[in-house]
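Enquirer: got a sequence here, can you model it:
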Amino acid sequence: MEATLFQTLVQIESNSLPQAPKRAVPRTYPAVPQRDNDIELKSLTRVSVAPTPPGVSTPHGERDLEMSAPNTPGESLSDPMSTFEILPGLTDPPMNKFRFASCCFQNFLSGINDSAPGALIPFIETYYNIGYATVSLIFIGNALGYIAAAPFVDAIRMRLGRAKTCSLASICMALGFLPLLAAAPFPAIVVGYFFIGFGSAVNQAIGNGRAPGILSFGDANFLSVKVFTANLKNGTVLLGVLHGSYGIGGIIGPLIATSIVSNLGANAWNRFYALVVSIAVVNAAFYLWAFWNYENETAATETTLAVSSSGGQTTTAPRAELSAMLRAFKSRVVLLGATFIFAYQGAEVSISGWVISFLIATRNGDPSYIGNVTSGFWGGITLGRFVLSPIGARFGEKRFVYFLTVGAAVFQLLVWFVPNIIGEAVSLAVVGLLLGPIYPCAATVFTRNLSRQEQVSGLGVISAFGSSGGAVAPFTTGLLAQAAGTFVLHPIAIALFGAMLVCWFILPTTRKRTE
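Expert: As a prediction, this is how the structure comes out:
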């Protein structure tokens, strides 16, 4: 889900960049000696305006130098008389508040889905009598579903519409949860996670506004994947709430799963998914109702924006977009960014998925209660993004990420070497607190280091290849844990933190924009 944050930031930042002021319109005054109209004005502007023909006075409505103003995101540089774009609000039209709520519920469900496996893996292993290596296949299934959704999201949305697409995605997630609810044979569980990943990817792409992964080429056209949340008034604040709902789901998921197991027994782990299936079905109906007339309400606005953003052309050339995507592989920033996010996602998912198994196997933790530790980790991530991210903007994102990464490695060492479950739970929560702001800070730095022409393709590569770390690292951890023990989680996590520091050190200093 976090992979789509990059593209949202690109669109928000690109819309907020200052534009060059329009050239002053020359005026002719009979009582004043006339001078060259171009004196000192050529160096002040990039946008030229046709000079007034000799002997013709400028209409009263034209703006002179003192009255000139920079263009806004809703104003076309080629059309001096263009008007401002009026963004819809959370209550204008009134259905938007229900649409935003449905997006938050979808993210809440995704948070539950991503955090619960860490608490349930020990019981799944016992129930199916399988080892760490085999059970880690669920991470591969989930990631493959996410990647498989990339080339189809926009095509499905254009054919079915937003309402039916996201409703179908929620039903797809519900179908993926059914083998878990029925405690079906383990291969069916892995296939179920594929459908869960596919549905979750579609929901996140539509709610955040972009199809995930490198195979989604529609971003070159602003309207090919319409951003809903980011295009509301106070979109940045609402995006924070949207991603905060994901964090809340991450906190609640392990708590509910652990409570069910502790009260009903280890073999009742599958009953947790009765709740999750119910939420998915309710979300499907809620989203279908909330967005049913969305395309009809926004059709006129989207047509206007598409013409304005493409200079009269409403389509983009897929071949040109593919070429831009391939050129991104030659960018040093893109390659380092993809490696950095690969290590970050790998460390985050590995810790969340395997720390409970470590505490049970090495610290003799009670499986019926130890699952709550994962909630502390996700709570730290959520709190860090809301509380520490603004500090990074003041302190400087580049230096702040050094501090956060080193701090996370130190507290991860405490989880490894301090033989006390309470102390380890607190240390793990601090690890989450320090990891939380790294993603948004890194997104800001990557965006600043890429030109506006490179941002769409470059950040698409970073998010696609970087997110694969969330499958490769936990799967590798499971393989090594099978051979050596669950303690391998910690050296793997610390090695990934080290890789992050190396990439961050080599990353070029943030350049000053010239666009």
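
Enquirer: rest of the way, CA atoms for contacts and neighbours
Expert: Fine.

Enquirer: show me what contacts E424?
Expert: Contact analysis of E424 by Cα atoms under 8 Å, 6 or more residues apart in numbering lists 414-416, 418.

Enquirer: are any of these buried, and if so which?
Expert: 414-416 (16 or more other Cα atoms under 10 Å).

Enquirer: turn those into a markdown table, columns for distance to S259 and secondary structure.
Expert: Listed next are those as a markdown table, based on distance: Cα to Cα, whole Å; DSSP: H, G, I helix; E, B strand; the rest coil:
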| residue | distance to S259 | secondary structure |
| --- | --- | --- |
| L414 | 27 | helix |
| V415 | 24 | helix |
| W416 | 26 | helix |
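
Enquirer: the spatially closest residue to W416 that is not a sequence neighbour sits in which helix or strand?
Expert: Sequence neighbours aside, H490 is the residue nearest to W416 in space, at 6.3 Å (criterion: Cα to Cα, 6 or more residues apart in numbering). Applying DSSP states H and E as the criterion places H490 in helix 489-506.

Enquirer: before we go on, could you also do this sequence so I can check it against the first one:
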Amino acid sequence: MQNADSVVLPHTGDDEHANTSESTPLVGHGLKPLSKRELAISRVQFFALCWSIFLIGWNDGTIGPLLPRIQDYYDVGFATVSWIFVLGCIGIVFGAFINLPLTPTLGFGKMLVFGGSFSIVAYGLQSLRPGWHTFVLSFFIGGIGMAMQDAHANAFVALVKHNNELKMGLLHASYGLGALIAPISATLFAQTPHWSSHYWTSFGLSIINVVVLALVFRLKVQDVCLREGGEHVPEPDESQPPHKFTQILKMKATHLLALYLLTYIGVEVTIGAWTVTFMMIVRGGGSYTGYVASSFFGGLMLGRVILIPVSRKFGEVNAAYLYTVLAIAFQLVVWLVPSFTINAIAVCLIGIVLGPMYPIAMNHSGRIFPRSLVTGAIGWIAACGAAGAAALPSLTGNIAARFGIESLQPFLVVAMAFMGFFWYLVPKHPQRTT
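Expert: Okay, here's the model as predicted:
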């Protein structure tokens, strides 16, 4: 088991074919100092990726406060409105599938812009309040774009040697920031007749995202962008046959990490999407209960920064167990203590302890996968994990339709327990290809 001070990361690019199956330790010693130009480029690249992840958080934080208005406007119940999550899930999985074969052809920069363009189309449709079927279809389109952007942003930062742990934490803190701000906007618009105007804001932000990604990365491949930011990238070994997809899918670690992240992200988005409804119906919250979702995502953002020292002290693997136990304890408070105020505080605390888990999983992926597979592996795991953002909220909606929204809390407790179990099964040492 490795602690945070001996992070092991591979490093590669879009077209690398390194013949080693070993992961390379990337510690903070022996790194070439960045020139002023390289440092500036690296920071701009990182900011652009943070903005992209910010919008994914914005998307996930939007739906909770607007869900009651969507149900009223389209006159649909819990089970029917859950098709939003189902189609989003299908879109994310589809995006993950097409991401792997398209990346060698288009390259890193073009894939980021391509993925961002799907978000523009999705938000454009949602802002028009079209018919129910078209509205639901827009979440499929948006899911494709989010899968592509999430995969490439995570893979790129995982391959950055300089301040890797901090950058991975900040990258995902930007997700929490987006998910924190979005419910504030969505709650305000939910009080007006034109609730879909929130999606016009999302539409504008997604256009800015595509422009920024195009200007910063200039449609270049990953290796070139990494080198421009001062990262050392080994020359590709063309003797290695390019059967990466098959190799990735043959590795047990791929599927276990995908299961872990699917459950984790599913829990995270389920809390953000359905807790507002639970607090309004069961705890008697008013029209501004949407701010509870903001407190959760604010905690998520905060936890990804302030708990870095805790993760270093205990080691990231052990810290993940600690955070899981605390999350279950706070979730039991929400379930068993019938107080709106105490529940709202507990929801925020859940966000704080859940926050570091995704960056930990991404860093751990970099430790255990061979360098020749890291980009594809992290991309696939991140995209499959993102499917949990649709799968678990959809399942929650169907369970709530049958047993009531009160079923949310025991469902989340069980899901968190499974999350800890999957983390236990994830390999803790570097893996070799077969």
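
Enquirer: any idea what the TM-score comes out to?
Expert: Laid over one another, the chains give 0.81 as their TM-score (TM-score structural alignment, normalised by the length of structure 2), with 414 aligned residues with a Cα RMSD of 3.8 Å.

Enquirer: about what we covered before: mean shift of the helix holding H490 of structure 1 relative to structure 2?
Expert: Mean deviation of helix 489-506 of structure 1 relative to structure 2 after superposition (mean Cα distance after the TM-score superposition for structure 1): 2.1 Å.

Enquirer: list the buried residues for that helix?
Expert: For helix 489-506 of structure 1, by 16+ other Cα under 10 Å, it's 489-490, 492-494, 496-501, 503-504.

Enquirer: now the helices: where do they sit in the stretch 51-200 of structure 1?
Expert: Ranges of helices in the stretch 51-200 of structure 1, per DSSP state H, counting those that start in this stretch, are 96-128, 132-135, 137-149, 153-160, 162-181, 186-208.

Enquirer: and the first one, what does it pack against?
Expert: Helix 96-128 of structure 1 sits against helix 132-135, helix 186-208, helix 235-264, helix 272-290, helix 332-363, helix 372-387, with contacts defined as 3 or more Cα pairs under 8 Å, 6 or more residues apart in numbering; DSSP states H and E.

Enquirer: distance of N164 of structure 2 relative to F156 of structure 2?
Expert: Distance of N164 of structure 2 to F156 of structure 2, computed by Cα to Cα, to the nearest Å: 10 Å.

Enquirer: which one of these two is surrounded by more residues?
Expert: F156 (26 against 19; other Cα atoms under 10 Å).

Enquirer: make CSV out of the helices and strands packed on helix 96-128 of structure 1 and add distance to K164 of structure 1.
Expert: Formatted as CSV, those follow (distance: least, Cα to Cα, whole Å):
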stretch, distance to K164 of structure 1
helix 132-135, 33
helix 186-208, 11
helix 235-264, 21
helix 272-290, 6
helix 332-363, 31
helix 372-387, 30
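
Enquirer: of all these, which one is nearest P474 of structure 1?
Expert: When those are compared for distance to P474 of structure 1 using Cα to Cα, the nearest one is helix 332-363, at 4.5 Å.

Enquirer: need the three-state assignment for P236 of structure 2.
Expert: Three-state call for P236 of structure 2 (DSSP: H, G, I helix; E, B strand; the rest coil): coil.

Enquirer: mind listing the helices for the stretch 401-515 of structure 1?
Expert: Along the stretch 401-515 of structure 1, the stretches classed as helices by DSSP H, counting those that start in this stretch are 421-435, 438-449, 452-467, 469-484, 489-506.

Enquirer: go through these and pick out the most buried.
Expert: helix 452-467 (a mean of 24; mean count of other Cα atoms under 10 Å).

Enquirer: to L435 of structure 1, which of the helices of the stretch 51-200 of structure 1 lies closest?
Expert: Nearest of these (Cα to Cα): helix 96-128, 15.5 Å.

Enquirer: on that earlier part again, could the helices of the stretch 51-200 of structure 1 go into TSV alongside mean neighbour count and distance to Y402 of structure 1?
Expert: Converted to TSV, these look like this (neighbours: other Cα atoms under 10 Å; distance: least, Cα to Cα, whole Å):
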stretch	mean neighbour count	distance to Y402 of structure 1
helix 96-128	22	26
helix 132-135	20	33
helix 137-149	22	28
helix 153-160	17	36
helix 162-181	24	37
helix 186-208	25	28
